[in-house]
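Trainee: build me a model:
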Amino acid sequence: MAMIDFFSHPVPIGTGWLTEEQLEQLGSGVSSVRFSRAERRVLKKKKAIRPSVWAERHRHLPKDAAVPGRWKNSTVPYAAGILDASFFSSVQEIVVCAAPQTAKSEINYTCLGYAVDRRPGNALVVMPDENTARENSSDRIRPMFEDSPRLRSYLTGYADDLASNKIKLQNAIIYMAWANSAARLANKPLPYVVLDEEDKYPETATKKEASPTDLAKKRTRTFAHMRKIWRTSSPSVETGPIWRALTTECQLVFDYWVSCPRCGGYQKMTFENIRWPEDLRDPLRMKAEQSAWYDCVHCSAKWDDADRDLAVRAGEWRDRGKGRGLNAALSSIRPVTIGFHIPSWLSPFVKLWEVAHAFLEGLGNRNKMKDFRNGHAAEPWLTVAVERSEDRILALADDRPRGMVPSGGKVACLLAGGDTQDDGLYYEIRAFGYGMERASWGIREGKVPTFEALAQVLWADQYEDADGKVYPVRFALLDAMGHRTSEVYDFCRMHRGRILPTMGKQTMATPYGYSNREYYPGSKKPIPGGIKLVRFDTNYFKNQLAGILEIAPGDPGCWHYHRELTQDWARQMTVEGINDKGVWENPQERPNHAWDCATLLLLAHEVLGVSFWPKRDPQKKAAARPEPEEPPAARRIVYERPRWLNR
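Mentor: The predicted model follows:
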């Protein structure tokens, strides 16, 4: 029997062993050697194909999937770019920071399927715990191979090869591991690693070992020429592994830009442009009415969920730094580590009203707000107690002097909040801008000894911008609780329409409400004309305030101060924190008047609905104003006595 000298036939290095021509040459003159179909399939060089194209041809989803059957890139359009970028020649590590229900795990498994078919090699899939690992093996990875004809051909046919902790294929082995088992993470050199829900991993696999992520990544050291490491998770906190990887380890970070189905304008979808009716602020009503839409930043078209899906289908990935497309950025930088950010509102499986509902719930509940940030915005939760420091507050100051209003037409109105004390009244006057961002600028703050002095500060003194335009204080709220409730009621009566008294409660069914008071407290003495009291949920608005103070200077929605802000006022903004019951408190009983005034300012902003005010354009208003006409000639007005007076 003739022997074949494989050394005389060089084997090309690539996605396959031999071309058809080389197979023919190899078998010529050797009548006793024939290659089986399986051998020819293994040795044959396969035609290059992009992973996103391969997925539509060969990837099938199980019957219990949200969209069962053959994989379609149009279902989750942002997935195609991640699939293709994962196998870009220079890329070794792919970070996907995504909200739940965005198909991030299916993207991982599709990449595994492509690797088995096109670039075979062993793989390690790491889950947070053993139960989750075994369930994903039997419920998701194994069905992927059984339901997809191309992948099914790689099964060995032996039941023992489809265990819950290991799937053995004809050309590769997929090992399942869990983050708290160092043994499952070690001693397996391989080119592919999937780290799923990484933020749920323990800090270390055991007390003596490194982090699960580091242990798993070490398995790929000997495969530097072809290794791929997928790291996917919803974020938890700023110091969590997925957010740290996205913001500090990635050479390129990509955001998904969508195209408006009406005007075609590209834009990065942001939560600020998800809108709902002005009076729809109750989470229960939002859940019942399901009324929310997205405003196009270019043409102001209101997208419903179907429009949003069309916009996403026409979208593209762009790098966060320079706005380049996916291919251009990859070809230019040739990065090793890349990242993708996917908020929930890009997903066809999440309705816009669900995003709005989660946000409204979060305004009144700290834990719900954490869930909104992690589960919808795909952003980390910031620890309030750590972030709020005096230096942080002082850093919010701009270059304006005390008392000056920002110019440029960005101010919608001036509002005021006051805290009543036995020895005087603390106040803050603040300018608020247009839109949902709630950008604001501190104008004046301090303490006055009497109610007359407070009236002078609020309504007699003038506040101008650099152009000389005068801004009156449109509305104010004043704390009515304590020893001076009757005085507060009388002061608010004297200035009806300008100011209302308030009473804070730790929890309420709604963010705020009104209560008519007919008598002075502790007596039967009637209040002339009565007074309307604003009752509000202090936790709800303090949660809002804490979140706003985390916004960096210069970013949309920042809580600005003027340059003369005192250190004492800044200190008063830092003394309150949340206890283990989720309630705001002042544990050391330090002065917190600035914090209380700021809370009332947010309440005033909510009561007036400033976020929904249309922005005025002085130029358009001047252009639309008609030229003054000549005054009409004087005419005699005849008064006719009403008939009912003659009865």
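Trainee: alpha carbons only for contacts and neighbour counts from here, please
Mentor: Noted.
Trainee: grab the nearest non-local neighbour of Cys597.
Mentor: Beyond its immediate neighbours in the sequence, the residue positioned closest to Cys597 (CA to CA, 6 or more residues apart in numbering) is Gly417, lying 4.7 Å away.
Trainee: other SSEs contacting the host helix or strand of the one you found?
Mentor: With elements taken from DSSP states H and E, the one containing Gly417 is strand 411-421. Strand 411-421 makes packing contacts with strand 424-433, strand 473-479, helix 593-608 when contacts are defined by 3 or more CA pairs under 8 Å, 6 or more residues apart in numbering; DSSP states H and E.
Trainee: wouldn't the residue nearest to Cys597 be in contact with Arg474 here?
Mentor: No - applying CA atoms under 8 Å, one finds Gly417 not in contact with Arg474, separated by 11.5 Å.
Trainee: now do stretch 334-349: distance from first to last residue.
Mentor: 33 Å (CA to CA, to the nearest Å).
Trainee: before we move on, back to that, which one's more surrounded, Gly417 and Arg474?
Mentor: Counted by other CA atoms under 10 Å, Gly417 and Arg474 do not tie: Gly417 has more neighbours, with 26 against 18.
Trainee: here's the other one to compare against:
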Amino acid sequence: MNNTTTAWVDEIWRRGLRPDVRLSVSEWADRYRTLAGKTASEPGPWRTDRTPYLREVMNAMSAGSPYQRVVLMAGAQLGKTEAALNLVGSVIHHTPGPLMIVLPTVETAKRWSRQRLDPLVDARPLRGLVKDPRSRDSGNTVLSKEFPGGLAVVTGANSAVGLRSMPARFLVMDEVDGFPADADNEGDPVDLAVQRTVTFGARRKIILVSTPTVAGLSRIEAAYLESDQRKFWVPCPACGVFQVLKWSQVQWPEGNPQGAAYVCEHCGTIHDNAAKAWMLPRGEWRAEAEGDGTTAGFWISSLYSPPGWLSWGEIATDFVKARSNPIRLKTWTNTKLAETWQERGEAPEWERLFERRESYPIGRVPRGGLVLTAGVDVQKDRLEVEVVAWGRGLESWSVVYEVLMGPSTGPEVWRDLDRLLGATFETEAGGALSVSRLAVDTGYETQTVYSWARRHGARLVMPVKGSDTVAVPVGAASPVDVTSGGHSLRRGLRVWPVGVGLLKRQLYGWLRLVRDGDAPPPAGYCHFPEYDAEFFKMLTAEELVKRTNRAGYPKLEWQKMRARNEALDCRVYATAAALALGLDRWPETRWAEVEEAQRDLMLSPPLPPAQRSPAAAVMATPPAREAGTPGPARAVSPATVRSRWMSGG
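Mentor: Predicted coordinates:
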């Protein structure tokens, strides 16, 4: 043996001579844990007093506690992952045994191991217990750490092989609401992981940690409801009455959410964020249910985040930014309030949308619309397109909805789309706009779509692939092969994944918005010209329903209520194009620049007829109906008999 190995064996032998001292996880952390500077906002010795609400949580995780399962449903910026790391450290150092740590995917598991676990085992007192990964047969890899008396395995919930890797006395599952419904078609990953603990009986420790997601589908919520359901009560500095911090009691001056304060629900005293320094150390956990005696459940929101971490003002500011966007509001509700989101997947009433139509001309951009995007749905015998104008706060105006008739395998219909993409649309203020980005579906006639999109370039046309499993509205574009005549083309293409389920929920939230009299419309409000009833039926043709998958677990999926849903798909793709342009992140200065550019156009001479929007010519043509035309009556464009414009009905 070399000197390093000899020293390591000697240290382990000396530790074996020392009598065991039974420490809870919080006591171990206060005595031994050091936070590394590269991973912690407050590096240095761990102090449970900084997050006093975690003391009871960590004590319930301890080997000496009577609980077999600990559930922590918590918001952001509370230290929940650090509490789980303290358990990991105490197991490696103090109560060795087989330990399994499960993250949503293998990739996140690798990242978690490098960013969170490695700094823990590299610091004292764990340094040396897990050998240097550079030494021969160290037993220290990214996903496996050997230590005297035990083994820590890190894996992803999407890997059934990883979940079957070994028995585990200690099982830590972080962000369980991000776990897939099925692990390699072998069943629920939580159930698979828990099965690895059964041989340890009452000595096992199962830790579930997560922010919640959707009501009825949230694993962490279901586990919490099976527990004794503890909440953290804190006293009011003024009247001393204990209460659970509630979002309804957070108030701020008009237009200044950063100045938010907490109003005691008993005495009405207003407390600023600094009051938490007095309230938190005096708080206590109170159970609201009996439970089964083996599960301790804890719920806590980000309103309890310690001073210096996340203030009430920051939470309120985030709320103001998110409240008009259902997707962002859902994330805010989950991560800040630690509450599940109640999905409203039922379709808005198409009749109400039809009744609130506005009288602006089809094909003209109303005042307030500053950027145009388009969405294209590809069918066997036609293309359907919507051009949408966007303004501040993602307020939108449908400019025109067109059906381009012709086989999608032939060139004619794509030439019609070329014409529409190159058209200019007059604005109410006298300027002109063209489409800044067009999103086209690649689910049908894929290679034809690829070839057409490639001719126009990635800055103008974004091919999209819709999926209900994409976790973001618009993902990062990835390269694909484009073929022609069976041969790959030299210059490739990038396709954008689109979370159509997320965008449909966002759109339905916008469609439910109501104007308050003559007040400006809320952010996200959707305006429509006098389209006929069929357009609004298509726009609201789907609803979100709960189904049970093959493994018996619930899932939400979108279901058609009507045969025609092209208007919904077109609007989703047009929205994806707007988000890809970053319109949801534009500051006021950027909107002002675009508005100023429009003013400059107003000073230019009027457009000659040949360059005007084709919609202007169509608007002067009386509606007509032809046999075989899908959907409602549409006006015939003089530019081509294959084109059908959506007209008022």
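Trainee: the stretch 351-500 of the first structure: helices as residue ranges?
Mentor: For the stretch 351-500 of the first structure, helices defined by DSSP state H, counting those that start in this stretch occupy the ranges 352-363, 366-375, 384-387, 390-394, 451-455, 485-494.
Trainee: what's the closest of the ones you listed to Ala546 of the first structure?
Mentor: helix 384-387 (6.4 Å; CA to CA).
Trainee: distance from that closest one to the second structure after superposition?
Mentor: For helix 384-387 of the first structure, the mean distance from the matching residues in the second structure following superposition reads 4.9 Å, by mean CA distance after the TM-score superposition for the first structure.
Trainee: and that helix, what other elements does it pack with?
Mentor: Helices and strands touching helix 384-387 of the first structure, as assessed by 3+ CA pairs under 8 Å, 6+ apart, comprise strand 577-578.
Trainee: ok, and what's touching the strand it packs on?
Mentor: Identification of contacts with strand 577-578 of the first structure by CA atoms under 8 Å, 6 or more residues apart in numbering yields 384-385, 584-587.
Trainee: mind redoing it with 6 Å?
Mentor: Applying CA atoms under 6 Å, 6 or more residues apart in numbering, the set of residues contacting strand 577-578 of the first structure from outside is 584-585.
Trainee: distance between it and the chain's centre?
Mentor: Here strand 577-578 of the first structure is found 23 Å from its chain centre; the criterion is CA atoms, centre = their mean, to the nearest Å.
Trainee: before we move on, what about stretch 529-541 of the first structure?
Mentor: 31 Å.
Trainee: which residues does the residue most central in space within the first structure contact?
Mentor: Centrality entry for the first structure: nearest residue to the mean C-alpha point is Ala377, 1.7 Å, by CA atoms, centre = their mean. With contact set as CA under 6 Å, 6+ apart, Ala377 of the first structure has these partners: Pro343.
Trainee: to which residue of the second structure is it aligned?
Mentor: Alignment note: Ala377 of the first structure maps to Leu337 in the second structure; criterion TM-score structural alignment.
Trainee: how far does stretch 489-509 of the first structure stretch from start to finish?
Mentor: Stretch 489-509 of the first structure has its terminal residues 25 Å apart, counting by CA to CA.
Trainee: give the buried residues for that stretch.
Mentor: By neighbour count, and taking 16 or more other CA atoms under 10 Å as the criterion, the buried residues in stretch 489-509 of the first structure are 489-493, 498-504, 507-508.
Trainee: need those in a markdown table with distance to Arg517 of the first structure, can you?
Mentor: Listed next are these as a markdown table, based on distance: CA to CA, whole Å:
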| residue | distance to Arg517 of the first structure |
| --- | --- |
| Tyr489 | 9 |
| Asp490 | 12 |
| Phe491 | 14 |
| Cys492 | 12 |
| Arg493 | 12 |
| Arg498 | 18 |
| Ile499 | 15 |
| Leu500 | 12 |
| Pro501 | 10 |
| Thr502 | 12 |
| Met503 | 12 |
| Gly504 | 15 |
| Thr507 | 21 |
| Met508 | 19 |
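Trainee: of those, just say which sits nearest to Ser90 of the first structure.
Mentor: Compare each of those with Ser90 of the first structure using CA to CA and the shortest gap goes to Thr507, at 53.9 Å.
Trainee: for that closest one, helix, strand, or coil?
Mentor: Of the three states, Thr507 of the first structure takes coil under DSSP: H, G, I helix; E, B strand; the rest coil.
Trainee: quick one: residues contacting it.
Mentor: The neighbours of Thr507 of the first structure, taking CA under 6 Å, 6+ apart as the test, are Asp537.
Trainee: can you pull out the strands in the stretch 251-400 of the second structure?
Mentor: In the stretch 251-400 of the second structure, the strands defined using DSSP state E, counting those that start in this stretch lie at 261-263, 270-271, 284-287, 295-300, 371-378, 382-390, 396-405.
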